[in-house]
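In: whatever this is, show me its structure:
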Amino acid sequence: MLAEVVERAHTLKLLKFISGSDLEAANCLLTANRHLVNAKIFLTIERRPLHSAITEGSLEMVDELLSYMSEEDVKIQDEGGRTALHFAAMSPGNTKIAESLIRKNKELLTIPDDQGKYIPLVFACQTGHKDITHYLYKETTPAYLLCPENQNQAASVVIECVRSKLFGIKQIYDLKLTHVYAHELLLLISKSIAALNVDEIRQSSVVEAIINASERGMTEFIVEIIKTNPDLLISIDKNSRTICHIAVAYRQEKLFSLINGHDAVKYYFLDFTDNYGNNMLHLAGQLEPTSQLKLDQISGAALQMQRELQWFKEIESIVPPAFKEYKNSFGATPYEAFDQSHANLIKEGEKWMKDIAQSSTIVGTLIITIMFAALFTVPGGYNQDTGIPLLLSKKLFKLFIISDAISLFASSTSVLIFVGILTSRYSKDDFLTSLPKKLIIGLSALFISIATMMVAFSSTVIILLKGQLEIVIPIVLLATIPICLFVWLQFPLLVTITMSTYGPGIFDRKVRKWL
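Out: Below you'll find the predicted structure:
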């Protein structure tokens, strides 16, 4: 009895030292009582000092305890069959601890627990801790995950990653040494799902994983799973939305293109409505938090509105005519739903366009004033008798005249275009092509006017300071700064608008048959 009291007193001390990260005291106690390193530290559960140190997140204490333990000691499991690496996988910021554990005994990577029969990697995926998941995924060998007897582990890894929104199949591909391993892993998962019966499918997270993959646009995962399990094509979420409806609601254009480009597949989904009576066109017309996340990746409210119109027009082109006037549970047609959901975005888009137009109009007006005046105060002056410029025969003078005229005409054009933008009516359809087209022309003309203004300025400097290269060269180089600034600040916007309006579009029209 006395021995048990003394033993418990030592255990309580060790537990206190672990909790307080007192390395020196723990070292003294373990030196005198080495067996305590594997002692039970709680009365009702099978936890060991190492498990407690990991839960505390103390790397130094973990390393101290490991120095007293053998490789077999580290494999000790708690009442649920969880090893020290399972505990490390469940807590954030424990990657360094996991590294220490694996250095001590690499077998920890493949020891499953007693309840779910899951290895530590699956635990990490379930808890959603990205860093340690990446590390354990890298350390767990492809040979183990691709082994037929471990197919449940492989399936659990992918499904839990999708469910926890850690990363998709593409990221899983990137984590592996080769794409082949990841693809084999996915095929193995597909085959293991195909071997499940209906009840097992319902009890598992397969449908949930497909729904989550649809929300995130993980086309590789969806294609491989459904190719092997075509009965999962009509997977429905809690709101009675199919994967096609989810693709529209979450604005996942790649997944939508995959379905829309396959005529035999897309007609499965057209007549579905969700719990709120929304058909596919309603979902395209609704601006919800689910679609806002994808929309926030586009800069500028006007371009966001353009993207929303592109989605709505695309869905409008494929739904049956009757669906266009169909009312949802709130009594709204798709067009009414679009107007209601996008009222604020239209106002923001109008403000965004007007702000750009106003500032650009000011710049354009200044350029018009400068270039008009410069045309009548030419370098070298005029012949007093004939009124003809003295340097008329010089090539640089001709360059000055041409660039001045181009700058004047281009700036005048840009100002007129921007005035047109300011006076537009800003109906929703204007954001599709009319307003972006005007903005493209206006910004392009403004860029040409700035560039040619600098050419006119440089040619004048060269004429006036002929031969003085030590002055001419720095001035000409400085003249390129406004052009470079415009390219840096405005050219990306110009390219984005041009590609969004006249580019190939966000929807892939050349999808190959996959089912």
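In: going forward, measure contacts between C-alpha atoms and count neighbours the same way
Out: OK.
In: ranges for the strands of the stretch 51-200 of the chain?
Out: For the stretch 51-200 of the chain, applying DSSP state E, counting those that start in this stretch gives no strands.
In: my error: substitute the stretch 251-400 of the chain in the last question.
Out: Going by DSSP E, counting those that start in this stretch, the stretch 251-400 of the chain shows no strands.
In: tell me where it has helices.
Out: Applying DSSP state H, counting those that start in this stretch to the stretch 251-400 of the chain gives helices spanning 253-260, 263-266, 280-285, 289-295, 301-316, 334-341, 343-375, 395-422.
In: one more to put side by side:
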Amino acid sequence: MEELHKRQLPHSLQVSVAYMKHMDSSDDQSIVVEEEHPSLDIRLQKPKETNHLTFHQSFYEAVQLGSLPDVKKFLEADSSLLTTRFTQLEANVIQVAVLAGQPEIVDELLQRINDPKSLKVKNNYGETTLTLAAAKGEIDIAKKLVSKCDELVGIKNLSGDLPVVQAAHFGHNEMVHYLYSRSEKHLMNTSERAKEAETYEDEGEPYGDSLKVLNVSINTELYGSEKSYNFKLVSEDLNQDSSGHADAQALTLYSSWHNGFRLFKACITTEIYDIASAIFKQDPRQCIKGMKEEKGAALKTLALRDLAEPTGFQYALVTWIHSHIPAWASGHTLVKHVFSWYDKNYKRRIDARQLLTDICRQLSILKLPPTTMPAVLSDPILTAVSMGNVGFIEVVARECPDMLWFEIHGMATFAHVVFEGQDKIYSYLRKNTETHCLLGTIRPDRKGNTILHYAAMLSPAPRLSHFAGPSLQMQGELQWFEEVKKIAPMCEGVVNRDDKTPTQLFTEEHKELKESGEKWMKDMATSCSVVATLIVTIMFATAFSVPGGNQSDTGIPIFLESKYFTIFILSDAFSMFFSCTSALVFLGIHTSLFREEDFLIRLPMTLIAGLFTLFLSIATMMVAFSAAVVLTVRERFVWITLPMLMCAGIPVTIYAVLQIRIFIHIVKLTFPGIFHHPSLAMKWKQMSSTRKLLIW
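Out: Reported below is the predicted structural model:
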């Protein structure tokens, strides 16, 4: 019988029907539905004349479907439906209409409600009508609810979130902006804020023994005034009381009760940066306090975003168009697409970068406990380093330069960069004239590993995946090791706790990668040499069996005077030479010793030469074949020349498409490597600027 009951009810009611309440106390028996539901006209009878389940179910369906006439009839038959609790998720009929997204039904129900307090009723999950509308992003419904009862914007749900915070969690930008303008008094409380600020000034919570500072003497200019960092070349614990460090698990589980910080964090997560920036500017101390307690969890989201400063002609053009479009054209579909593309690719990045700048600037300016800055920025910096987020590091290095010298989990920031193999961040930090001469002075860690030892370790899998094969991975690892050796030559002979120099550690860490690179290189050489050998055989035989044959008395080719014969014989000769060269080059790979240093220049250069000559041999072979066919049948088929050339280009194109990626990758890694020469980069930048100027 229960199965029949579930089968007859709509799917949307099968879960919630068990929680329905019956308004008529005179009928307290359990109801079982065994027949098909009667028509709507029959169900509009008064509740006492029919069973409650059928009547409430019909009303529930009418609200969900947005049938306004039927809803009016039901309410006229029984006005108590306005306060009926239908399911755990829906405390009353207004919440049913909100979740169904029916603004007309909500409007009708609000007109029938005399006491606005009924809108404050929460469901079994602690959600009010407005928090449900905020989660759904129903902006029109939210406006109707707030106009009926403006106190709804200040009522939290069971999780302690205001409606505006709930909307931010779900990323409803328009809803967040609307509710934020009506929730400011609930987000910031002057007396509580002042009390917290006073408490915050006096607190000195330790961050743990994993956080130290590398003391280096640096003089830099910050915001127009000279700021001096006078430290010693030693490592000191910031935590004076090592026995009182906070429990890491408790910090991880921390959740601020402050409404403003909750919204601040939610807006960062869902990329609503203008609201997050407004909240931070109103109360930077409270936001910094919350970020400190959460160990910078809010900024970890920013560390995952692309924060590189937008540049280039495309950005300049789109920005100009965005700023010069007249207001009357803003409603056009094409203009909306342009605005949406600009917001997605540039505006959000600019806003996120500016927000991070403001946070770092306040961390430097405000008088805060010494553990605050590292507590807020340490974990986000590690996340940015692991993701290769150069833009994030640029902002932190510019606004909080002393953060570069803090030890995070036993390693300085630059050491983390080397360990993760982030060449772009490395290049940026090395260009910093204030820190370049001091990078090599970073002291060894607890295991005795210097910065060169970190470079000798095998890079993480995400970095290795950027290379096309094991051999190129080995080349990249060697380039990385040699580059770090340039700034830390004094570390080359230092041994760690395992009595290993950086070179010995590199050999041990890359033993398997070296073997994989050797196998990969030999497999490719074998495949390509087979093709080259076949071309040598064919072209050699073709040279002595020319199209049209030879004259019987002199042996001179019959078509010797034809221009197509000249093309044929030259293409055949070039194909023979190129294929023979390619086969010998790949043979040289097989006979190589495959030492570590061979992967740096010799083997990549050999592979480039082999692939290039093989491509030329295939191309000239197809030209020779096409010339021979044209030479043979051109008297009968005059039109054959163009089709033959087009068909001959197919195999050449296929080879180029399949091999061009790895060929370009090898060339880019070898010339000039993963670290571009500054002078070449400057020349290219100047050429790009000149080209943009000419276009304008």
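In: got a TM-score for the pair?
Out: After superposition, the two chains reach a TM-score of 0.80 (TM-score structural alignment, normalised by the length of the first structure), with 484 aligned residues with a CA RMSD of 4.0 Å.
In: out of the helices of the stretch 251-400 of the first structure, deepest packed?
Out: Each of the helices of the stretch 251-400 of the first structure was scored by mean neighbour count; the highest is helix 280-285, a mean of 29, by mean count of other CA atoms under 10 Å.
In: so how much does that one differ from the second structure once superposed?
Out: Following the fit onto the second structure, the mean deviation recorded for helix 280-285 of the first structure is 0.9 Å by mean CA distance after the TM-score superposition for the first structure.
In: same list, the helices of the stretch 251-400 of the first structure, but as JSON lines with distance to residue 221 of the first structure please.
Out: Conversion of these to JSON lines gives the following (distance: least, CA to CA, whole Å):
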{"stretch": "helix 253-260", "distance to residue 221 of the first structure": "11"}
{"stretch": "helix 263-266", "distance to residue 221 of the first structure": "17"}
{"stretch": "helix 280-285", "distance to residue 221 of the first structure": "23"}
{"stretch": "helix 289-295", "distance to residue 221 of the first structure": "20"}
{"stretch": "helix 301-316", "distance to residue 221 of the first structure": "24"}
{"stretch": "helix 334-341", "distance to residue 221 of the first structure": "31"}
{"stretch": "helix 343-375", "distance to residue 221 of the first structure": "33"}
{"stretch": "helix 395-422", "distance to residue 221 of the first structure": "45"}
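In: leaving out sequence neighbours, find the closest residue to the aligned residue in the first structure for residue 161 of the second structure.
Out: Using TM-score structural alignment as the criterion, the counterpart of residue 161 of the second structure in the first structure is residue 82. In this structure, residue 82 of the first structure finds its nearest non-sequential neighbour in residue 113, 4.9 Å apart by CA to CA, 6 or more residues apart in numbering.
In: can you tell me how far the one you found is from residue 153 of the first structure?
Out: Remark: distance between residue 113 of the first structure and residue 153 of the first structure (CA to CA, to the nearest Å) = 12 Å.
In: between these two, what contacts are shared?
Out: residue 119 (CA atoms under 8 Å, 6 or more residues apart in numbering).
In: what's around residue 216 of the first structure, how many residues?
Out: If you count neighbours by other CA atoms under 10 Å, residue 216 of the first structure ends up with 20.
In: that one: what's its closest spatial neighbour, skipping adjacent residues?
Out: Distances taken as CA to CA, 6+ apart place residue 252 nearest to residue 216 of the first structure, at 7.2 Å, with adjacent residues excluded.
In: in the second structure, what residue corresponds to the one you found?
Out: Pairing criterion TM-score structural alignment: the partner of residue 252 of the first structure within the second structure is identified as residue 422.
In: about what we covered before: so which of the helices of the stretch 251-400 of the first structure is nearest residue 435 of the first structure?
Out: Taking CA to CA, helix 395-422 is the member of the helices of the stretch 251-400 of the first structure nearest to residue 435 of the first structure, at 6.8 Å.
In: and the next element down the chain from that closest one?
Out: Downstream of helix 395-422 of the first structure, the first helix or strand assigned by DSSP states H and E is helix 434-464.
In: what range in the second structure matches that following helix?
Out: Going by TM-score structural alignment: helix 434-464 of the first structure matches residues 602-632.
In: the matching stretch: how far from the chain's middle?
Out: 42 Å (CA atoms, centre = their mean, to the nearest Å).
In: for it, give me the average deviation versus the first structure.
Out: With mean CA distance after the TM-score superposition for the first structure, stretch 602-632 of the second structure averages 0.7 Å from its match.
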